[in-house]
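Engineer: Only the shape, not the letters, is given here:
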């Protein structure tokens, strides 16, 4: 696939502090790429550099086919940025916010109004378009912020933690909007505090830790990096539990809860083999559950830290 973003050997320091220690990234056109990492890992710095809001100390960077160092204006014309903090003006109506953004893109008056109405409808804000943005809910403000990013019809959108602070319903609404953008051919570069968000949306994921990429791949590829998949068998009868322990001697028993835990990769083949052994021994299993590593496990394994949503969020810096 054609490249939307290519990065090789990206370095960035602030004074004596190295923030990015030489990273390589490839983002294919028309896909969602998610950058994960603990607070302070350098995610926002990457977004700032790729969107021309900060300069790199070293590295080769191409965005939308343009050399970022040689032609930053061409890069700016091809991208949109939605940061951690909303760019919405609360005193203006939703429509006025969009028209103001259209003016910044040098659209004519008629085209600005047409584009504003189009985006209000697309983001389900048509009825609220005449109200001041300060009256919007958090989810509505975030949708308006995203709509403002799209006024110039960018080919690539940088979304820096776009759903932080939103309730689950609003978060899912933003996810649907992101999926639709990609279906329309837009490339999305996403940083997020939520592991589930990356799992749900991203075609490829990279994990950044202390300024270095420690893992890259699809969600499924990353999950396979982590051992620990298992199957839990729960019994109601102590006799059945004891018999199962003899039939499955490698299982780890929990005598108190009458549970056996067996290492298992969750594949159909291994699950079928286990069920055959249970059936052959005529075991009466009350409950069977399968656990495979998720992105939380991957995050902890490759960074040595708890997932971002298990700690109090701390912003890395302003994104606008």
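Structural biologist: Done, it's in. It should be emphasised that the depicted structure is a prediction, and the values quoted were computed from it without experimental measurement. Numbering: from 1, shown residues only.
Engineer: From here on, just use CA atoms for contacts and neighbour counts.
Structural biologist: Will do.
Engineer: got the contact list for the residue nearest in space to the middle of the chain?
Structural biologist: For the chain, the residue whose C-alpha lies nearest the mean C-alpha position (C-alpha atoms, centre = their mean) is residue 198; its distance is 3.1 Å. Contacts of residue 198 were listed using C-alpha atoms under 8 Å, 6 or more residues apart in numbering, and they are 34, 192, 205.
Engineer: check contacts around residue 129.
Structural biologist: Counted by C-alpha under 8 Å, 6+ apart, residue 129 has contacts 93-95, 120.
Engineer: Just the buried ones from those residues?
Structural biologist: 93-95, 120 (16 or more other C-alpha atoms under 10 Å).
Engineer: now, among these, which is nearest to residue 243?
Structural biologist: The closest of the buried ones among the contacts of residue 129 to residue 243 turns out to be residue 120 (C-alpha to C-alpha; 64.0 Å).
Engineer: what helix or strand is the closest one on?
Structural biologist: In this structure, residue 120 sits in helix 109-122 according to DSSP states H and E.
Engineer: okay, pairing it with this:
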């Protein structure tokens, strides 16, 4: 099988802190692979090594078969990197930005004009092509930034939290643009704060924690790996959520976590009968429950199962 990105035993330390601890990774050509993990997990360090910005202390990595250390210049010709902030000139129109980038990449004036028009259409920006970028919404800027990033026709694109700060509609517009890249054969390595985004986009997901990749699989495989169902309990205002989590652990053997809203507790349960017993127990002890539900697990549940010592909420920071 052909791999666009490979890493074997990658390690990187900063003074006494080992940020990446022997990571192995293999990402197929044309795949959209998402890297998820909590703060300080090593995602950014991994991206910097794979894009030749940092030299590994140990191990090897390659992009399209080229070593990121020995063949760094060649690797850079095969990749493109897009981050959270669009690298665009706001005083120029969308069309002018693209023709400028095309010229910098060696396209003739005629070819640059044709390519700019094609990209504006591909990323659904043709109606905004004559407007200055300063008038664009956040989502439009990110789509234009993606269009500019694929001008050199990269085989591999690294997207580092490209939707951070965007409203839901703009995020979905960018998702469509990313799917377009993958459909046309580009391999994408995406880091994101949003578990929903990984679920929607990824062919496969890698969870990284404390510098190690601890799980890799399709979204469906990862959800199935934790087994059973997820019990979600919404409690009355003022309930001691930490106390409820301890109760579920001590009396039912469940690992529970509280959501950032301060009212909701979630726990994986192996069977529905146990969920019924939990609810009955809470009610018998006079604990006020506003609502509860038993659902199939989602990536939030996978995240908390893999990183049980982490904080609350439904986002993963980098």
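Structural biologist: Right, received. Where do you want to start? Given the structure is predicted, the values throughout are model-derived calculations rather than measurements.
Engineer: average distance between the lengthiest helix in the first structure and the second structure?
Structural biologist: Of all segments of type helix in the first structure, defined using DSSP state H, the longest is helix 168-183. Comparison of helix 168-183 of the first structure with the second structure after fitting gives an average deviation of 1.3 Å (mean C-alpha distance after the TM-score superposition for the first structure).
Engineer: and the angle for that helix with helix 109-122?
Structural biologist: For helix 168-183 of the first structure against helix 109-122, the angle by axes from the mean of the first three to the mean of the last three C-alpha atoms, to 10 degrees is 130 degrees.
Engineer: Quick one: list the elements packing against helix 168-183 of the first structure.
Structural biologist: Here helix 168-183 of the first structure touches helix 138-149, strand 187-191, going by 3 or more C-alpha pairs under 8 Å, 6 or more residues apart in numbering; DSSP states H and E.
Engineer: what do you get if the cut-off is 7 Å, keeping everything else the same?
Structural biologist: The helices and strands touching helix 168-183 of the first structure, judged by 3 or more C-alpha pairs under 7 Å, 6 or more residues apart in numbering; DSSP states H and E, number zero.
Engineer: that older thread, for the buried ones among the contacts of residue 129 of the first structure, work out which two are farthest apart.
Structural biologist: Longest span within these, C-alpha to C-alpha: 93 and 120, 11.2 Å.
Engineer: show me the residues around residue 120 of the first structure that make contact.
Structural biologist: 126, 129 (C-alpha atoms under 7 Å, 6 or more residues apart in numbering).
Engineer: What's the match for it in the second structure?
Structural biologist: Applying TM-score structural alignment, one finds that residue 120 of the first structure aligns to residue 120 in the second structure.
Engineer: Now do the SS call for residue 39 of the first structure.
Structural biologist: Secondary structure for residue 39 of the first structure, judged by DSSP: H, G, I helix; E, B strand; the rest coil, is coil.
Engineer: Can you tell me the number of residues neighbouring residue 249 of the first structure?
Structural biologist: 12 (other C-alpha atoms under 10 Å).
Engineer: And for residue 134 of the second structure?
Structural biologist: Neighbour number of residue 134 of the second structure under other C-alpha under 10 Å is 15.
Engineer: doesn't it fall inside a helix?
Structural biologist: Yes - under three-state DSSP, residue 134 of the second structure sits within a helix.
Engineer: doesn't residue 88 make contact with it?
Structural biologist: No - Residue 134 of the second structure lies out of contact with residue 88 (C-alpha atoms under 7 Å); the separation is 9.4 Å.
Engineer: how about residue 315 of the second structure, what does it touch?
Structural biologist: Here residue 315 of the second structure is in contact with 193-195 (criterion: C-alpha under 7 Å, 6+ apart).
Engineer: Swap in 10 Å and give it another go.
Structural biologist: Shown in contact with residue 315 of the second structure (C-alpha atoms under 10 Å, 6 or more residues apart in numbering): 36-38, 192-196, 260, 300, 303.
Engineer: got it, and residue 113 of the first structure?
Structural biologist: 95-96, 98-99, 102, 107, 119.
Engineer: can you pick the most crowded of those residues?
Structural biologist: Going by other C-alpha under 10 Å, residue 98 tops the contacts of residue 113 of the first structure with 28 neighbours.
Engineer: any residues in contact with both of residue 134 and residue 88 of the second structure?
Structural biologist: Joint contacts of residue 134 of the second structure and residue 88 (C-alpha under 10 Å, 6+ apart) are 94, 141.
Engineer: picking up where we left off before, can you tell me which of the contacts of residue 129 of the first structure is nearest residue 168 of the first structure?
Structural biologist: residue 120 (22.0 Å).
Engineer: Verify the stated contact: residue 131 of the second structure with residue 137.
Structural biologist: No - here residue 131 of the second structure does not reach residue 137: they are 11.6 Å apart, not a contact under C-alpha atoms under 10 Å.
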